[in-house]
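Visitor: Need coordinates for the following:
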Amino acid sequence: MITFYDTQDHARLDAAMRGLREKALCLVTRPGQLLVFEHVPAGQAGVQVAAGGVEPGETSAQAAVRELREETGLNLTAPTHVTSYLWEAALPHRFTRQVCHAFMFHARTPLPGTWDHVAEQRHLFRFRWAPLHAPGLDWEMDAALPHLHALLKEKTPHD
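Guide: Just a heads-up that it's a prediction; the model follows:
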């Protein structure tokens, strides 16, 4: 189940009051595409975007920049908040409830079509560009996509 918050401040306050984990999602875009990855070797983790927990004393935007750097090797800054939402799901062997903050990053410099990156010396991630309109994300990571599309439409100059 997904519930969207009116503001990021409201999301952070709700997370603090309920003692919920906060997570930052990194939506890296270039025209018509979204950066996604899969674990190597492929397992049950599915198609994801860079994401991770907000550490104590860190803003959700700072967490997004840090997680993006750790998981992709990219050093992009100045993320734009897209939306925040409460994600509740029954996963195999556990129930999860967390507050997610989605941030958009623009890939302004040319990046390869695919690349591998070792995150935290433990995980090999294979990155690729997926169609923005249907990236095939798992784990409800696509919940923020309608908000991302609306934001991108606002920022696109109209003829």
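Visitor: For the rest of this, base every contact and every neighbour count on C-alpha atoms.
Guide: Fine.
Visitor: Do you have the helices of the chain handy? List them.
Guide: For the chain, applying DSSP state H gives helices covering 8-18, 60-72, 145-155.
Visitor: between these, which gets nearest to residue 137?
Guide: With CA to CA as the measure, helix 145-155 is the member of these nearest residue 137 (10.0 Å).
Visitor: For the comparison step, fold the sequence that follows:
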Amino acid sequence: MVTFYDTQAKARAAAAARGLREKVLCFVSRPGRLLVFDHVPDDSGVQLPAGGVEPGEFPAQTAIRELREESGLSLGGPQFLVSYLWEAELPDRLTRQVCHAYALSAPADLPDTWDHTEANAAGSGPHLFRFRWAALHAPALDWEMDAALPHLHRLLNPFKESQT
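Guide: Next comes the predicted model:
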């Protein structure tokens, strides 16, 4: 279940008041495409670069850090899209967290696919992320990561949105 907040400030206040984890999602796009990844070798679904906001960190900083850690990309200028409360009953637990979605523009010279290994600070070994470009209109994201996708479409196509 997804509940959207009016502002990021309200979302952050709600997270603090309820003791909820804050998470950032990175929507990296190029014309008609969205950067997604698959974990290798497990099958945990099609995902976006994402991660938790650390103490003392602002969500925009988290977006830059998580994108670099998970993909190797150093992009700046994240544009805030929307914040929402995500609640889901997963196979092994109930999760409830506040998500902040950010849009980032990809440089034209990125490859069509690449692998990036992230060391895991928790000691469970490295994570291999296999990146690729999915169709922006239907990226087949898992874990309700697509909740902010309409906001990305409005950002990228403001004229089209105003015509409907």
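Visitor: Pull up the aligned stretch in the first structure for stretch 47-55 of the second structure.
Guide: Against the first structure, the aligned range for stretch 47-55 of the second structure is residues 48-56 (TM-score structural alignment).
Visitor: Show me how far that stretch is from its chain's centre.
Guide: Relative to its chain's centre, stretch 48-56 of the first structure lies at 7 Å (CA atoms, centre = their mean, to the nearest Å).
Visitor: same thing with stretch 78-96 of the second structure?
Guide: 10 Å.
Visitor: so where is it in the first structure?
Guide: Under TM-score structural alignment, the counterpart of stretch 78-96 of the second structure in the first structure spans residues 79-97.
Visitor: Buried residues, that stretch. List them.
Guide: Neighbour counts over stretch 79-97 of the first structure (16 or more other CA atoms under 10 Å) mark 79-87, 97 as buried.
Visitor: just to revisit the earlier point, please identify the deepest-packed of the helices of the first structure.
Guide: helix 60-72 (a mean of 22; mean count of other CA atoms under 10 Å).
Visitor: now the strands: where do they sit in the first structure?
Guide: Per DSSP state E, the first structure carries strands over the ranges 2-4, 21-30, 33-40, 51-53, 80-91, 94-106, 114-119, 123-131.
Visitor: Those strands into TSV, with extra columns for distance to residue 73 of the first structure?
Guide: Below are the strands of the first structure laid out as TSV (distance: least, CA to CA, whole Å):
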stretch	distance to residue 73 of the first structure
strand 2-4	30
strand 21-30	13
strand 33-40	13
strand 51-53	13
strand 80-91	19
strand 94-106	14
strand 114-119	7
strand 123-131	11
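Visitor: Check these for me and report the most buried one.
Guide: Highest mean neighbour count among these (mean count of other CA under 10 Å): strand 21-30, with a mean of 24.
Visitor: mean distance, that one to its aligned residues in the second structure?
Guide: If you overlay the two and look at strand 21-30 of the first structure, the average distance to its match in the second structure is 0.3 Å (mean CA distance after the TM-score superposition for the first structure).
Visitor: Nearest to residue 133 of the first structure, out of the helices of the first structure?
Guide: Distance to residue 133 of the first structure, taken as CA to CA, is lowest for helix 145-155 among the helices of the first structure, at 8.3 Å.
Visitor: Not counting sequence-adjacent ones, nearest residue to residue 126 of the first structure?
Guide: Sequence neighbours aside, residue 116 is the residue nearest to residue 126 of the first structure in space, at 4.4 Å (criterion: CA to CA, 6 or more residues apart in numbering).
Visitor: which residues sit in contact with the one you found?
Guide: By CA atoms under 8 Å, 6 or more residues apart in numbering, residue 116 of the first structure lies in contact with 124-127.
Visitor: which among those residues gets closest to residue 67 of the first structure?
Guide: Set against residue 67 of the first structure, the nearest of the contacts of residue 116 of the first structure by CA to CA is residue 125 (13.2 Å).
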